[in-house]
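Colleague: this one's structure only:
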């Protein structure tokens, strides 16, 4: 058994799916065709034999009706003719057999029993005068005699053989047709898979993910499973193309952004290598510039590493109080931007609420928003931060969401720049003279989405830019320190 299974497995591995499907479909249709032909043969044989038996019984009935002398009669040799019946009357007592009578039909003990009425009528197969016959032996009621009627059965056998040959031809044609249909079905049914395989091989052979599988036109053609599989594969290829494009753009943008600070680093390093030719003031300026550029490169590399992360590590997720994080981040921003007036307003209902998240990552998100607002605020201008609770519908178990806004009073965001605010390395025309790499807002949105929140940008009423962070509250969210509590 193990060897048989091993051979079957090796055969399946060596045969392509199209061949296996064609063979399976052909075998299924062939089995049905052969089964139908075999059933038809059995039915034809039964019906022809049954018809012969009905003729024998009908002949016996006619003889009963027109024969008056029911004495034992000798048999004849009329069974040598295909259409003539061979008739013989047999007595239950062997002593009453006609003297010297020739018995064309054999008389056995069973025949005597039928004549005596001790046995029911029966059919039998025998050979008379060298010809195959079928004989019917029946008892005559009221007499101790049996009537034997025989008809040649070679015509029936010839018809059965002809039917067998005809059905064999039909079965062979059915098997050939099954093979052709199986090949056609496999070729047509697996066409989407063949196109999918060819497309996958082209994508694997080249880095171009723009290949797609041609789908049949019309909405009705998308209802079968193979077409849906091809459409899903096209969707996957589209996502792959977007990912490859984004990766290439990130690498190109990163290399472009790194080129300038690395060039400056090399220049200052070369200056410091010739420190003996520089004055003390020149060495100090070169060292200061070198340190600043190292910090910029380090920050840029760290930002790129952060952007490469798609989600938060689950072991680092804990219950975080956004109000406390916001207070801490605003305090740090005040130290870093002493010329900017940061204001903070926290809704008492939101002060004690907690959400699941990674504190360090959420702190980075808030710091990026505050640094971005401070860069665009005029000296002495305010940056307003506010945290409020937006309750959910009364009929829903959703507790609502926390709404955190950061607003500056700078020039605002131009309409043409608003769709690209969160793009990587994107810097508006008015921001290109300011420090930064253009990754802060892209990183902020990525952190927000990793925490199930949404970060948006808009023009603030009265001027300036407004960034809004919406953090949904899950059912069962609790409050710590008063203000509001969920169950």
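Modeller: Ah, there it is. The structure presented is a predicted model; accordingly, all values stated were derived computationally and were not measured. Numbering: from 1, shown residues only.
Colleague: Going by C-alpha atoms from here, please, whenever you check contacts or count neighbours.
Modeller: Fine.
Colleague: Am I right that residue 135 sits in a strand?
Modeller: Yes: per DSSP: H, G, I helix; E, B strand; the rest coil, residue 135 lies within a strand segment.
Colleague: thought it was touching residue 126?
Modeller: Yes: counting by C-alpha atoms under 8 Å, residue 135 does reach residue 126; the two are 7.5 Å apart.
Colleague: Which of those two has more residues huddled nearby?
Modeller: residue 135 (27 against 15; other C-alpha atoms under 10 Å).
Colleague: And for the more buried one, nearest residue in space, chain neighbours not counted?
Modeller: Nearest-residue entry for residue 135: residue 150, 4.1 Å, with adjacent residues in sequence omitted and distances by C-alpha to C-alpha, 6 or more residues apart in numbering.
Colleague: Tell me if I'm right that the one you found and residue 136 touch.
Modeller: Yes: here residue 150 lies in contact with residue 136, judged by C-alpha under 8 Å, at a distance of 6.2 Å.
Colleague: show me the contacts for residue 367.
Modeller: By C-alpha atoms under 8 Å, 6 or more residues apart in numbering, the contact set of residue 367 is 329, 330, 333.
Colleague: putting a second one here so we can go through both:
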């Protein structure tokens, strides 16, 4: 049933229930506090006759002494008036007898009889009934060997007061429940108004896919934070969609050139075969070699795109990596690709946790760039690994300062490299691999010409225990 209620109705019900329970608890506590106070007042009045004179008068009365009432005569009152006010009491004796003064005899219990044998002054308070069935509060206390006094007060007025108070408190509770329900409805409407705006915005985005929608976020409460988080989410989604759109456009642009060249070369081969005029072996060999190179370029481009399309959590399990060995293997591969380019290497041990294949691919890309731009120029490629910082320096033409902020963007290529082979994804792959390993990478112009790539990775110069 609760699953079908709206959030507003559930919040209203919750507030009303909480307030109603609070009022009900307060009403019950109030009733018990008043009851306890009324009973304390009754108990304070159950002090009995004060002083030895009152007790002696009661004993004399019950023993038939001068205090006993006489037959009414014309010479005096029907009985002698005691010198103080005596409330309705009764004496009880160890043998079970009793002497009642007043018109409210109270039933004697075995516990009352036991008090006749207790030390003088011992008392006991209890609820009791009169012989007529009226409820009373009774105090019994020992006043001498084998004698106890029982004094009682009727509870009828107390019970009537408590009953009236119960009805009053019930009415207050009912009124409080109504007020709580009204307050709960008002609170739910006020509190959920920002949630309603957020819901409308989410429904609008889901219906129109307009990720530029923003929610006004005012204040620092949870609702405001939710609005800020929603705005941040739509901004991130818009950026992701823009990057996806740009990636598709750039990939299509990069694929168009090799596909056009492939189609032209294949058309040439087909035309030569269909016309019966086959190409000479040397031109045909060059054409097939060109086709193979173009296929390899497309395969590399597709592989780079797949590498960049992976999410951050889509990688091989991280292991302990000897980064200096990774760099050494990347240098070996670079020397095989460009045997005419000298590469100077200085490597110190460095260990870290990461994806070894991705890190090797990143170092290979840095070396390929350095070798490509250093080809036919003065100076070797210098590779250094010290204290977790890898530097790769070439002696190429360098990068214009205005283009340095874009070197790690996908498909970006420097103006000096647009005539060279490549897809423009190498440095983007480097940045992703280093970022996934928790490191930093930057590219700058080196003193004396060329570029300097810096890669910083967190790790240790010593192999971790157990690695």
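Modeller: Arrived safely, thanks for sending. Everything numeric here is computed off the predicted structure, so don't read it as measured data.
Colleague: Got a TM-score for the two of them?
Modeller: Here the superposed chains carry a TM-score of 0.72, computed using TM-score structural alignment, normalised by the length of the second structure; 430 aligned residues with a C-alpha RMSD of 4.7 Å.
Colleague: Pick out the residue closest to the middle of the first structure.
Modeller: Of all residues in the first structure, the one closest to the mean position by C-alpha atoms, centre = their mean is residue 229, 6.4 Å from it.
Colleague: Secondary structure element holding that residue?
Modeller: Applying DSSP states H and E as the criterion places residue 229 of the first structure in helix 225-273.
Colleague: by contact count, what packs against that helix?
Modeller: helix 191-205, helix 280-307 (3 or more C-alpha pairs under 8 Å, 6 or more residues apart in numbering; DSSP states H and E).
Colleague: got the angle between the longest one and helix 225-273?
Modeller: Compare the direction of helix 280-307 of the first structure with that of helix 225-273 by axes from the mean of the first three to the mean of the last three C-alpha atoms, to 10 degrees and you get 170 degrees.
Colleague: Please tell me how far helix 280-307 of the first structure is from the chain's geometric centre.
Modeller: 52 Å (C-alpha atoms, centre = their mean, to the nearest Å).
Colleague: what does the very next helix or strand once past that helix contact?
Modeller: Per DSSP H and E, the first helix or strand lying C-terminal to helix 280-307 of the first structure is strand 318-320. Outside strand 318-320 of the first structure, the residues within contact range by C-alpha under 8 Å, 6+ apart are 354, 355, 356, 357, 358, 359.
Colleague: contacting residues around the third one?
Modeller: So the one you mean is residue 356 of the first structure. 317, 318, 319, 320, 451.
Colleague: could you pull out the strands for the stretch 1-150 of the second structure?
Modeller: In the stretch 1-150 of the second structure, the strands defined using DSSP state E, counting those that start in this stretch lie at 89-93, 98-101, 123-129, 135-144, 147-154.
Colleague: what angle do the last one and strand 135-144 make?
Modeller: It refers to strand 147-154 of the second structure. Going by the same axes, to 10 degrees, strand 147-154 of the second structure makes 160 degrees with strand 135-144.
Colleague: cool, and the third one?
Modeller: Strand 123-129 of the second structure and strand 135-144 meet at an angle of 150 degrees, taking the same axes, to 10 degrees as the criterion.
Colleague: Quick one: residues in contact with strand 123-129 of the second structure.
Modeller: Contacts for strand 123-129 of the second structure (C-alpha under 8 Å, 6+ apart): 106, 107, 115, 135, 136, 137, 138, 139, 140, 141, 142.
Colleague: at 6 Å what do you get?
Modeller: 106, 135, 136, 137, 138, 139, 140, 141 (C-alpha atoms under 6 Å, 6 or more residues apart in numbering).
Colleague: if we can go back for a sec, which of the contacts of strand 318-320 of the first structure ranks first by neighbour count?
Modeller: The most neighbours of any of these, using other C-alpha under 10 Å, belong to residue 357, which has 23 neighbours.
Colleague: Pretty sure that residue sits against residue 314.
Modeller: No: the pair residue 357 of the first structure and residue 314 fails to qualify as a contact (C-alpha atoms under 6 Å) at a distance of 9.0 Å.
Colleague: Need the counterpart of residue 266 of the second structure in the first structure.
Modeller: In the first structure, the residue matched to residue 266 of the second structure (TM-score structural alignment) is residue 269.
Colleague: What is the burial count for its match?
Modeller: Around residue 269 of the first structure there are 16 residues (other C-alpha under 10 Å).
Colleague: and the nearest residue to residue 437 of the second structure once chain neighbours are set aside, how far is that from residue 306 of the second structure?
Modeller: In space, and not counting its chain neighbours, residue 437 of the second structure is closest to residue 354: 5.4 Å by C-alpha to C-alpha, 6+ apart. Distance of residue 354 of the second structure to residue 306 of the second structure, given as C-alpha to C-alpha, to the nearest Å: 19 Å.
Colleague: Ok, residue 214 of the second structure next?
Modeller: Taken as C-alpha to C-alpha, the span from residue 214 of the second structure to residue 306 of the second structure is 33 Å.
Colleague: So for the two, which residue has more residues nearby?
Modeller: Applying other C-alpha under 10 Å to residue 214 of the second structure and residue 306 shows that residue 214 carries more neighbours, namely 18 against 10.
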